[in-house]
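S.K.: Below are the sequence and a predicted model for it; my questions follow.
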Amino acid sequence: MEKIVMKFGGAALASTEHIQNVAKKAIAEKERGFDVVVVTAAMGSMAKELAKMARDLSDNASKRELDALFSTTSHLTSTLVAIALQEEGYDAVSLTGWQAGIQTDDMYSNARIDEIDASRIEKHFTQGEIVIVAGEQGIDNSRNITTFSKGGAETSAIAIAAKLKAERVDIYTNVDGVYTADPNHVAGAQKLKEISYDEMLELSNLGSQILHPRAVELAKKFQIPVIIRSSEIDTVGTLLKEEVEMEKNLIVRGVAYESDVIRLTVGYDAYSNASLADMFTILAENRINVDIIVQAIIDGLKPTVSFTILKEEFADALRVLEDSKLSLGFSFADFEIGLAKVSIIGSGMASNPGVAARMFDRLRREGILVKMVSTSEIKVSVVVPQDEMIRAANALHDEFNLEQALYI
């Protein structure tokens, strides 16, 4: 029997009525002849309340105990979905991450999946049961509970689908698909019928909150079709796959933006003291994501390297740099806040030169200062003042005529 994995976010699990709606969607797929796995995220309000309680008890709670604590949130939603399914007359069973066979490394709060033993899930399938797995969690080699960072539930869902060789993964969210830009802030944003793994990966890395990059990477690696759809309304979503049909041969297919970007600048007394490899290795070992990197070596000036990080990683980045200052050999570190990143994305950009120039010209005409630039074959990103972020996104959406394209 073919298998399907369905992931539901916190908004889709916010009340008993919502949970009953989740159960109905799972039943519909079961009735279509699929073996069904439902992966649940945490109720956002519950996670916040638990975090507050932990802070009230201690300013220095161990990461092990925090992971054990926060894992209970998606565990709770999985059991509630199982109860709702059973009430509808269907056999269902809830599993924690470790019961579902999800093995991880030992990096608390930001664990990565090493392996999945799906034998228990398969056993429940043979008994005709719908399986509900608590997302965002697993267990390490020491049998300690671990949790994942942002996007943990969809990462769990796609990893399980890969192991089960599932037909597809349905990601139910509070939006009805992937748009050319955020429709809440960009006029004329249109929903995409399809999007490639590479385009979605760029969008996810560049600020889109719909799907986490780790989940997209897994889907691409195992070539798993993913449908991003609404948990509230019954409408056609956006299909994520390898190759897509190009709507009217668009060169640019999306605009993304991300606020609260910080530029860190590290300076050296001499170029011989600088080792980019050492610096970014140390940051990577501490799971600090670095984005745009610019090195400046100019005669008569001290060499510097600047890079961008997100606001929530700023304190950790400073701590890591300070702890490693002697071994890294830099003389000073400075930072700039109040920045944002705005990007254009499209697989057609690789074979169409001049896209970046057109982007820069439009921003110049709008009077928007560009502070840093990063490019790849299918995207161009710029760092701009944060108070210009939305205006820049709207200008670029207009510049590349995305509101006039034919979508569904």
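M.R.: That came in fine, so what should we check first?
S.K.: only C-alpha atoms for contact and neighbour calcs from this point on.
M.R.: Noted.
S.K.: if I look at residue 211, how far off is residue 157?
M.R.: According to CA to CA, to the nearest Å, residue 211 stands 12 Å off from residue 157.
S.K.: another one to put next to it:
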Amino acid sequence: MARVVMKFGSATLTSTEHIQDVAKKVIAEKEKGFEIVVVTTAMRGMSKELAKMARHLSDNAPKRELDALLSTSSQLTSALVAIALQEEGYEAVSLTGWQVGIQTDAMYGNARIDEIDASRIEAHFMQGKIVIVAGEQGIDNSRNITTLGKGGSETTAIAIAAALEAERVDIYTNVDGVYTADPSQVARAQKLEEISYDEMLELSNLGSQVLHPRAVELAKKFQIPVTTRSSEKDTVGTLLKEEVEMEKNLVVRGVAYESDVIRLTVGYDAYSNASLADMFTILAENRINVDIIVQAIIDGLKPTVSFTILKEEFADALRVLEDSKLSLGFSFADFEIGLAKVSIIGSGMASNPGVAARMFDRLRREGIPVKMVSTSEIKVSVVVPQDEMIRAANALHDEFNLFQQMSPKA
């Protein structure tokens, strides 16, 4: 029997009425003959409330205890969904991450899934049950509860789908698909009918909030079709898959942006003191994500390397650099705040030269300064002043005619 994994976000689980609506959607898929796994996340605001309670008790609560605490939020919703399904006459069982066999590393708050033992899910399927899994969590080798951090529920859903060789994953959210840009900020943004794994991965890494990069990477690795769809409207969503047909032959298919970017600059007295490998290895070991990197070596000036990080990782990055200053051999570190990253994405860019030049020219005509640049085969990113971010996104959306994308039919 074919299997489907259904993931419901926090916006779909804000009340018992919403949970009853979730149950109806699950039942509809069950009645089509699928074996169903439902992955839940926490009710909106619940994790923040739990974290707030912990902070009232301690300014330095152990990460192990925080994971044990925060994992309960999605456990609550999984149990409520199971109760709603049982009330409708369907066999259902809720399971925590560790009960379902999700094995992770021991990085509390940002754990990675090592493997999944799906035998317990298989046993419940044999009994005709719908399985509801509390997302965002697992257990490490010492049998401590861990949480997966941002995108944990989506990652859980796709990892389970891979373990079960499921037909697809359906992600239910408060948006009805993936758009060419954020429709709340870009007036003529259009919904995409399909998007490739690579394009979605770039969009996710560059600021789109629809799917987390970790989840997209897993979907690509195991070639799992993923549909993002509305939890409220009965419309066709956006299908994520390996290759898609170009819509209206547009080279650029999306614009993404990300605020609160910080540029860190590290300087050396001499080039012989600089070791980029050592610096970025230390940052990576502390799970600090570095994005755009620019190195400057100019005769008569001290060599520097600049890189961007997100605001929430700024304090950790400074701490790591300060702790490692002697071993890394740099003489000074400086930073610039009030920046944002704006990007254009499209798989057709690889075979169409001149896209970056067109982007830079439009920004020049708009009077928007470009502070840093990063490119790949299917994206170009620029760092601009944060107060110009939305204007830049709208200008680029217009420049590449993204309003002409074909939207799927309802």
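M.R.: Everything's here; your move. Keep in mind that this is a model prediction, so the values were computed, not measured.
S.K.: Do you know the score for how well these two fit?
M.R.: Superposed pair, TM-score by TM-score structural alignment, normalised by the length of the first structure: 1.00. Supporting alignment: 408 aligned residues with a CA RMSD of 0.5 Å.
S.K.: Could you name the specific helix or strand carrying the nearest residue to residue 389 of the first structure once chain neighbours are set aside?
M.R.: Nearest-residue entry for residue 389 of the first structure: residue 340, 6.2 Å, with adjacent residues in sequence omitted and distances by CA to CA, 6 or more residues apart in numbering. Element membership of residue 340 of the first structure [criterion: DSSP states H and E] is strand 332-345.
S.K.: helices and strands around the helix or strand following that strand, which ones?
M.R.: Counting by DSSP H and E, the next helix or strand C-terminal to strand 332-345 of the first structure is helix 355-365. Judged by 3 or more CA pairs under 8 Å, 6 or more residues apart in numbering; DSSP states H and E, the packing partners of helix 355-365 of the first structure are helix 389-399.
S.K.: what angle do the helix it packs on and helix 355-365 make?
M.R.: 120 degrees (axes from the mean of the first three to the mean of the last three CA atoms, to 10 degrees).
S.K.: hmm, who's touching helix 389-399 of the first structure?
M.R.: Contacts to helix 389-399 of the first structure, defined as CA atoms under 8 Å, 6 or more residues apart in numbering, come from residues 180-181, 185-187, 189, 254-257, 259, 340-344, 359, 362-363, 366, 368, 403.
S.K.: One more: stretch 89-102 of the second structure?
M.R.: For stretch 89-102 of the second structure, the external contacting residues (CA under 8 Å, 6+ apart) are 75, 78-79, 82-83, 85-86, 113-118, 120-121, 128-139, 145.
S.K.: what do you get if the cut-off is 6 Å, keeping everything else the same?
M.R.: For stretch 89-102 of the second structure, contacts defined as CA atoms under 6 Å, 6 or more residues apart in numbering pick out 78-79, 82, 116-117, 129-134, 137-139.
S.K.: of all the residues you listed, which two lie farthest apart?
M.R.: 129 and 139 (23.7 Å; CA to CA).
S.K.: And these two? Which one has more around it.
M.R.: Taking other CA atoms under 10 Å, residue 129 of the second structure and residue 139 do not tie; residue 139 has more neighbours (23 against 19).
S.K.: Now do the contacts for that one.
M.R.: By CA under 6 Å, 6+ apart, residue 139 of the second structure lies in contact with 98, 103-104, 145-146.
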